[in-house]
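**Q** quick one: sequence plus predicted model below, questions after.
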Amino acid sequence: MQEITPAELAALDDAFILDVREPHELEQARLEGATHIPLGELVARIDEVPRDTTVYTLCHVGGRSAQATVYLESLGVDAVNVSGGILEWYRQGLPITLGGAE
């Protein structure tokens, strides 16, 4: 499984970020422009995930996004897990939206 740090991901232009956290987690913090599909809905909503670009998966600390990455890879998607999740993104001082709705 491929991984990327939040800082490495933040340096990319136009990256497709798939946030697999639950809706209530987005109320605390989210990345603007990320696509949100909770992990439990990923199989049913797989058609919303692009096949022609790298998909960077994100969750709170990296566990659920790792599961999503493995699943996407099994379907032939170029998927990369964001190590440390949104918590590490926040710790590194990268841009984040706190509170509010999606």
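**A** Happy to help now that I have it.

**Q** CA atoms for contacts and neighbours, from now on please.
**A** Noted.

**Q** what about Ser83, neighbour count?
**A** When neighbours are defined as other Cα atoms under 10 Å, Ser83 has 23 of them.

**Q** surely it and Cys59 touch.
**A** No: applying Cα atoms under 8 Å, one finds Ser83 not in contact with Cys59, separated by 9.2 Å.

**Q** who touches both of those two?
**A** With contacts defined as Cα atoms under 8 Å, 6 or more residues apart in numbering, no residue is shared by Ser83 and Cys59.

**Q** please tell me how far the one residue sitting closest to the centre of the chain sits from Leu94.
**A** By Cα atoms, centre = their mean, the mean C-alpha position of the chain lies nearest to Leu58, the distance being 2.5 Å. Distance, Leu58 to Leu94, by Cα to Cα, to the nearest Å: 14 Å.

**Q** alright, now check it against this:
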Amino acid sequence: MSEFENVSIDSIGENTTVLDVREDYEWAAGHIEGAMHIPVEQIPDRLDELDPDTDLHVICRTGGRSHRVAQWLVANGYSAVNVTGGMGAWLEASRPMVSDTDQPPTVL
């Protein structure tokens, strides 16, 4: 098993590549503007959409799914870190989000 890093939401800056691995309904409710969205179960089939040379900050709701995805990506030659606390921590820190619904962005 390859080693990988856990980072806080503070590591996410304007030019950070964020990979959100939550389900479609979670993404629609609220996400980081500019983030990529590939649900966990689609990662293996959509791997060609990710650049192995780009540092990916993988995020989910609380950090469990993103931990597994970051671990898997690193083991497969990608540069990835897990964002601990996930979108829950992002929301608690009052960081900006957008939604794909007519409701204010939130984390489900």
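**A** Okay, I see it. The model shown is predicted, which means the values in this text are computed figures rather than measured ones.

**Q** on that earlier part again, Gln67 is in contact with the residue nearest to the centre of structure 1, correct?
**A** No: between Leu58 of structure 1 and Gln67 there is no contact under Cα under 8 Å: 10.4 Å.

**Q** circling back: how about the contacts made by the residue nearest to the centre of structure 1?
**A** Contacts for Leu58 of structure 1 (Cα under 8 Å, 6+ apart) come out as Ile17, Leu18, Asp19, Val20, Arg21, Arg64, Ser65, Asn81, Val82, Gly85, Ile86.

**Q** now do the strands in structure 2.
**A** Under the criterion DSSP state E, structure 2 contains strands at 5-7, 17-20, 36-37, 56-59, 80-83.

**Q** count the residues that sit near Thr69 of structure 1.
**A** Neighbours of Thr69 of structure 1 using other Cα under 10 Å come to 26.

**Q** which ones are touching it?
**A** Thr69 of structure 1 makes contacts with Met1, Thr57, Ala79, Val80, Asn81, as judged by Cα under 8 Å, 6+ apart.

**Q** go on, Glu22 of structure 1?
**A** Pro38, Leu39.

**Q** which residue lines up with it in structure 2?
**A** Under the alignment (TM-score structural alignment), Glu22 of structure 1 pairs with Glu23 of structure 2.

**Q** pretty sure Val70 of structure 1 is touching Gln2, no?
**A** No: Val70 of structure 1 is not in contact with Gln2 according to Cα under 8 Å; the separation is 9.3 Å.
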